[in-house]
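[1] task: produce atomic coordinates for the following.
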Amino acid sequence: MLLAYVADENFVKEFGDFLAVLLYLFTPWTAINLVDFYAVRHGKYSISEIFNPNGIYGRWNWRGIGSYIVGFAVMLPFSNTGLYTGYFAEQLGGADISMPIGLAVSALVYLWLCRSQNIQSELTQVRALDINLENGTAH
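    All right, here's what the predicted structure looks like:
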């Protein structure tokens, strides 16, 4: 409601810009989640460890955060909103191609950074940690 009040007659345009910014913020996050699920961990996570800050996943995933920052930064020159028009978007006549570029860059950077991760060891731990999950006795 505050946005509509401040926007007055430009509400639709400003709301569109707001939605575009949200898409920019979610694009690298989406790429990282998809790569992590399908390419890195192959859908195998420890349900009991997801919310354990001292568990196998830890508090912060520096690979994910780094990939997000790089992907978002690479998107900026290709973005075009009412708030900001990047150099390449301007050169392309206002075309905004930032989201496919952000998806690709974030995904590739995350995949590259995960090369140093010992996924096999983690998958072995996942099986052991969730062995009793179905009968409700997991720790």
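[2] can we go C-alpha only for contacts and neighbour counts from here?
    Will do.
[3] now do the helices in this protein.
    2-7, 11-35, 62-75, 87-91, 98-113, 119-129 (DSSP state H).
[4] the inter-axis angle of the third one versus helix 11-35?
    What separates the directions of helix 62-75 and helix 11-35 is an angle of 140 degrees, with axes from the mean of the first three to the mean of the last three Cα atoms, to 10 degrees.
[5] could you dump the helices of the chain into TSV with mean neighbour count added?
    TSV is the format used below for these (neighbours: other Cα atoms under 10 Å):
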stretch	mean neighbour count
helix 2-7	11
helix 11-35	17
helix 62-75	20
helix 87-91	16
helix 98-113	21
helix 119-129	14
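[6] second chain to compare with the first, below:
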Amino acid sequence: MRRIAMVTLAAGVLITTFSLTTTPADAAVGFWRTVGLSGVDAFGFYDTQAAKVTLTFDLKDTKKDGYSAALRFTFTGTKKQKDDVRVVALTGDRLQDKWQTVTSTRLKHMYVQECRGTWKKSKFTIKKCGAWRRHY
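    The predicted model follows:
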């Protein structure tokens, strides 16, 4: 009797743990990393759900050369939705590392572009960018 109770308890704990750690069938979780533009290093995780995508990433400026590191994101949706482009830039010219989050309701594809630019009077101006890279 004790053995049956122990097996039942273990199975219940296993099923509960598995159900809490899995994602729903319509959700996708992924990892991305930047590739190549000198002075910009970034990586992050995206989580697509039924109504939105959440992107959490770490952006690093690896050079002190007068330019700030930045990322441009575009999220595409249906034909009726206008593509959503966002720029996230680190402030100032210093070696820095910052975690950030971006969300969008456009779920079809996510593209990321690494950029370098300058700040002037609280406005960021892009000077150089790498190629757009599709991540999902």
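[7] could you tell me the TM-score of the two chains?
    Laid over one another, the chains give 0.27 as their TM-score (TM-score structural alignment, normalised by the length of the second structure), with 65 aligned residues with a Cα RMSD of 5.0 Å.
[8] can you tell me, leaving aside adjacent residues, what's nearest to residue 33 of the second structure?
    residue 43 (4.1 Å; Cα to Cα, 6 or more residues apart in numbering).
[9] over to residue 30 of the first structure?
    Sequence neighbours aside, residue 103 is the residue nearest to residue 30 of the first structure in space, at 7.5 Å (criterion: Cα to Cα, 6+ apart).
[10] and the gap between that neighbour and residue 74 of the first structure?
    10 Å (Cα to Cα, to the nearest Å).
[11] what's the answer for residue 4 of the first structure, then?
    For residue 4 of the first structure, the distance to residue 74 of the first structure - Cα to Cα - is 31 Å.
[12] same question, residue 120 of the first structure
    For residue 120 of the first structure, the distance to residue 74 of the first structure equals 31 Å [Cα to Cα].
[13] do residue 68 of the first structure as well
    Distance from residue 68 of the first structure to residue 74 of the first structure, counting by Cα to Cα: 10 Å.
[14] before we move on, what about residue 30 of the first structure?
    From residue 30 of the first structure to residue 74 of the first structure the distance is 15 Å (Cα to Cα).
[15] likewise residue 87 of the first structure?
    Distance from residue 87 of the first structure to residue 74 of the first structure, by Cα to Cα: 12 Å.
[16] so where do the strands sit in the second structure?
    28-33, 40-48, 53-61, 68-76, 84-89, 96-104, 109-120, 123-129, 133-134 (DSSP state E).
[17] and among those, the most buried is which?
    Sort the strands of the second structure by mean neighbour count, taking mean count of other Cα atoms under 10 Å, and strand 68-76 sits at the top with a mean of 23.
[18] list the helices and strands that strand packs on?
    strand 53-61, strand 84-89, strand 109-120 (3 or more Cα pairs under 8 Å, 6 or more residues apart in numbering; DSSP states H and E).
[19] now for the first one, which elements pack on it?
    What that stands for is strand 53-61 of the second structure. In terms of contacts (3+ Cα pairs under 8 Å, 6+ apart), strand 53-61 of the second structure is packed against strand 40-48, strand 68-76, strand 96-104.
[20] one more: the shortest one?
    Judged by 3+ Cα pairs under 8 Å, 6+ apart, the packing partners of strand 84-89 of the second structure are strand 68-76.
[21] report the angle between the axes of the strand it packs on and strand 123-129?
    Angle of strand 68-76 of the second structure versus strand 123-129, following the same axes, to 10 degrees, is 80 degrees.
[22] distance of the closest residue to residue 70 of the second structure other than its chain neighbours from residue 7 of the second structure?
    Spatial nearest neighbour of residue 70 of the second structure, excluding adjacent residues (Cα to Cα, 6+ apart): residue 89 at 4.0 Å. Going from residue 89 of the second structure to residue 7 of the second structure by Cα to Cα gives 54 Å.
[23] same question for residue 111 of the second structure.
    For residue 111 of the second structure, the distance to residue 7 of the second structure equals 48 Å [Cα to Cα].
[24] next one: residue 128 of the second structure
    For residue 128 of the second structure, the distance to residue 7 of the second structure - Cα to Cα - is 61 Å.
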